[in-house]
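J.: Got a predicted structure here, sequence first:
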Amino acid sequence: MKAVQLFRRATLGAVCVSAFFSGAAVAEEINLYTTREPGLVQPLLQAYTAKTGVKVNTVFMKDGLPERVASEGARSPADVLMAVDVNALVDMTEKGVTQPVKSAALEAAVPANLRDPAGNWFALSMRARTLYEVKGGPSSFTYEELAEPKYKGKVCLRSGQHPYNTALIAHLIARDGEAAAENWLRGVKANLARKAGGGDREVARDIMGGLCDFGLANSYYVGLMRSGAGGPEQQKWGEAIDVVLPTFKNGGTHVNVSGAAVAKHAPNKEQAVKLLEFLVSDEAQAIYAKANFEYPVKQGAAVDPIIGKIGTLKVDALPLVEIAKHRKAASLLVDKVGFDN
C-alpha cells in the first residue's frame, strides 16, 4: 500500500499522462515507468486511451528505473517498463524486474533478433547508425571502411564512450572478435579530424564547415534537422550533408532500439500486455515514425518521408541480446586505445 501511495504522489507531482476515453468513464488504468522523453511517449499513450478507455499513469525518470522497481519489490505498482535503448532493456532483465511474456501479436510484429528470446522485452522502434558525408560522397559504405587510411583526417565522431558508439563497437566485437574491433577503433582514431566529442548533429555541422568529410550519427537526427524541428541553423546542417545507410561487410546496418517489458510484479499484467501489443500496431508504429523520426520495428509500417529518402533499411541479423553481451568489453576497448584523448 505504501508503494502505491508513493506512486500516486509521484504521478501528481511529475509529468503524468491522464488521457480519457471521449464520452465515457475510464474503465481501467495501468502504471508505466519510462525513461523515454514525455513528448515522445504522450502521443502513443493518448492514442491508446482513446482507443481502449484505459488510463495510463506515467512516471518519467531520467535513469535508475530498474533500481527503483527492484527497491519497490513485490508491492511495486509498475505494470510496464519502457526504456530508450537495448542496454537498459537488458539491464532490467538482468536485475530481475521483468517477466516473460508470450504474445502472438508481439512475436509476429517484432523480429526475433529485436526481442528477448524468453520474451522479457520487445523492441518498439529503431534508429540506425548512419553515415553522414559530404555532398556527392559514396552511395554505399561499410562501417569497416571508416578505418581505412585513405580517410585520414576526414572523420568526425562524438565520444567513443557514448552509448551510441559503444553499441556499435559491441556489434563489431560480436561479429568479428575483440582484436578486429580494436584494430578498427585504432584506425578510426587515426582518421579523426578533431578530438572525439560533441553530439551527432555536430558531425553534420562540422562536415558543412569543411572540418571533415564523414561521420557516424543516428538516423533520427536527420529528421530533426531537416524538418526544422531543431531550428533554422540545424536545418542548414541537415541539408548540407548526404546520408547513407552503411552496413557491415556481409551484413546489414547496425540499429539500436527503444523497447518495453512487463514488470515482474505487474498488478495489471493482462492490460500491460495489451499496451505492448498496441505499441507494435500499425497505428502506434506510425506515431513513432512521426513523433521522433524513428524506424518502426513492424515490417510494412509507414516510415517518415524524410527518413524514407535515406534508403531501405536492412537491419543486421545478429540478435541484440548477443550484441549487448559485449557492451562492457566495448567500453574497455575505447579506453584501451585512448579513443577520446
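T.: Everything's here; your move.
J.: okay, CA-based contacts and neighbour counts for the rest of this
T.: Noted.
J.: Which stretches in this protein count as strands?
T.: With DSSP state E as the definition, the chain shows strands at residue ranges 28-34, 54-60, 80-83, 98-99, 122-134, 155-156, 214-218, 241-244, 255-263, 295-296.
J.: To Val337, which of those lies closest?
T.: The closest of the strands of the chain to Val337 is strand 155-156. By Cα to Cα, the value is 16.8 Å.
J.: Put this next to the previous one:
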Amino acid sequence: MFSKFKSAFLATTALAVATPVLAEEVNVYSYRQPELIKPLTDAFTEETGIEVNVAYLKKGMIERMTAEGTRSPADLVLTVDISRLSAVVEAGLTQPVESDVLKANVPSLYHDPDGEWWGLTTRARIVYASKDRVQEGEVTTYEDLADPKWKGRICTRSGTNAYNVALTSAVIHHLGEDGAKAWLEGVKDNLARKPQGNDRAQVKAIWAGECDIAIGNTYYMGKMLNDDEQKEWAESVNVVFPTFEGAGTHVNISGVAMAKHAPHPEAALKMMEFLTSPKAQEVYAKANFEYPIAPGSEADALVQSWGDFTADDVNLMTLAEKRSMALKLTEEVDFDG
C-alpha cells in the first residue's frame, strides 16, 4: 500500500529529491520553486535523516488537494502570501498545530491564532521610486499614492494579484471600506498605464521612463540586483518604506501549514519546527532576500542595506479575513480596466 501510494506521488509531481526514500519522509506542496528552498530541505535532511519531497504547484493547489482528499500525499503546504495561506485554510485543507517550539520561534503577529498556519519570513510591500525624478520625502505613506500629484506617474501589477489584494486588505483595516474604495479610485486615476506584468516589470517601466514610482515587494530588489540584465533597472530606483498614517509598513509573509490528511504528521512537525528556527530562517531569508521573523535572527546584509522600517502591527489573519472585500472593491472600481 505504501509503495503504491509513494509511486503515485512520484508519478504526478515534480520532486526536488528523488528515491531512495529513507525511514521517514515529508511531502511538501509548495508555491515556491524547489530550488529556492533546497538549501533548507537539504539542511533538514542532514540534521534529521528525514527525506523531503517537494512538489511545485504554481496554481491549482487547492483543487488538487481537494480532489485527492484523504489519499493526498501532502504533509505540508508552503506558500508565499497570506491570501494563499488563508485560502488553503478556508478550504478545510489544513489542521491546527500546537507546539511550544513554534510559539517561541514565531511572533503572534505572524501565525494563525488557532495554529492553522505559521510564518517563516516576511517581505514589505514598498514603493520603488525613480532616483532621477522623485525627491526624498515625496512619498511617505500609502495614502500618498492616491494624491493627484502622482497622476500619470504610478505603475503596478494587477489589482487582483494576491500581493495587491493583501495590501488593499490592509488599507481596509486602516481606512475602512469607504476609505479603501476612495483610495483605490485615487491610485487608479494616477496610473501611467493599465496594470500589467509582475513587480520587476514595474521597476523596468521606471527605468524606461514610463512612470516614476511603482508598488512592489522588497525581495525583488535583491533578485534584480543579482541578475545581469535587470541590475540596471534596480539601480535606477530607491526603496521607500511607506507607512499607514499612525501605523507601520505593510508586510506579507511566507508560511507553512500542516495538511489535513498528512500521512507523516510527526516528521512534518519536526520540519515545521526546523523551518521556524532562527538558523533555518536566516538561510531561507538570505536565499530569497526576505526578513526572518524568529527572535534573534537577522536579515542578510544586502537586505539590511535598504533601510529600516517598522512593520504594521496588525495580525495577518485579520487582513486575510478582509480578502473578499478587497477583491470586491478592486472589481467595483474596475482597477484593471
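T.: Thanks, I have it. Since we're looking at a predicted model, the values are computed, not measured.
J.: What does the superposition give as a TM-score?
T.: TM-score for the superposed chains, counting by TM-score structural alignment, normalised by the length of structure 2: 0.92, backed by 334 aligned residues with a Cα RMSD of 2.2 Å.
J.: which strands and helices sit next to the helix ranked longest in structure 2?
T.: Counting by DSSP state H, the longest helix found in structure 2 is helix 162-189. Judged by 3 or more Cα pairs under 8 Å, 6 or more residues apart in numbering; DSSP states H and E, helix 162-189 of structure 2 is in contact with helix 82-90, helix 316-320, helix 323-332.
J.: In TSV, list the ones you listed along with distance to Glu35 of structure 2.
T.: Formatted as TSV, those follow (distance: least, Cα to Cα, whole Å):
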stretch	distance to Glu35 of structure 2
helix 82-90	20
helix 316-320	27
helix 323-332	30
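J.: how about Glu294 of structure 1, what's its partner in structure 2?
T.: With TM-score structural alignment defining the correspondence, Glu294 of structure 1 maps onto Glu290 in structure 2.
J.: again with Asp176 of structure 1
T.: That one, Asp176 of structure 1, aligns with Leu175 by TM-score structural alignment.
J.: Please report how far its match lies from Tyr142 of structure 2.
T.: Here the criterion is Cα to Cα, to the nearest Å. By it, Leu175 of structure 2 lies 11 Å from Tyr142 of structure 2.
J.: Then Val80 of structure 2?
T.: Val80 of structure 2 is 22 Å from Tyr142 of structure 2, where distance means Cα to Cα.
J.: about what we covered before: next, format the helices and strands packed on helix 162-189 of structure 2 as CSV and append distance to Lys6 of structure 2 and mean neighbour count.
T.: Formatted as CSV, those follow (distance: least, Cα to Cα, whole Å; neighbours: other Cα atoms under 10 Å):
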stretch, distance to Lys6 of structure 2, mean neighbour count
helix 82-90, 23, 21
helix 316-320, 34, 20
helix 323-332, 36, 18
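J.: out of those helices, which comes closest to Ile37 of structure 2?
T.: Short answer: helix 82-90, nearest of those by Cα to Cα, at 17.4 Å.
J.: ok, and the closest non-adjacent residue to Asp200 of structure 1?
T.: Ranked by Cα to Cα, 6 or more residues apart in numbering and with sequence neighbours excluded, the top spatial neighbour of Asp200 of structure 1 is Ala217, at 4.9 Å.
J.: swap in Asp304 of structure 1?
T.: Ala289 (5.5 Å).
J.: dump the residue contacts of that neighbour.
T.: Tyr295, Pro296, Ala302, Val303, Asp304 (Cα atoms under 8 Å, 6 or more residues apart in numbering).
J.: at 6 Å instead, please
T.: Ala289 of structure 1 makes contact with Tyr295, Val303, Asp304, according to Cα atoms under 6 Å, 6 or more residues apart in numbering.
J.: what residue lies at the spatial centre of structure 1?
T.: Nearest to the mean C-alpha position of structure 1, by Cα atoms, centre = their mean, lies Val257 at 3.4 Å.
J.: what does that one align to in structure 2?
T.: Match for Val257 of structure 1 (TM-score structural alignment): Ile253.
J.: check contacts around that match.
T.: So Ile253 of structure 2 contacts Asp81, Ile82, Thr121, Thr122 (Cα under 6 Å, 6+ apart).
J.: returning to that earlier point: mean deviation, the longest helix of structure 2 versus structure 1?
T.: Here helix 162-189 of structure 2, set against structure 1 after superposition, deviates by a mean of 1.1 Å using mean Cα distance after the TM-score superposition for structure 1.
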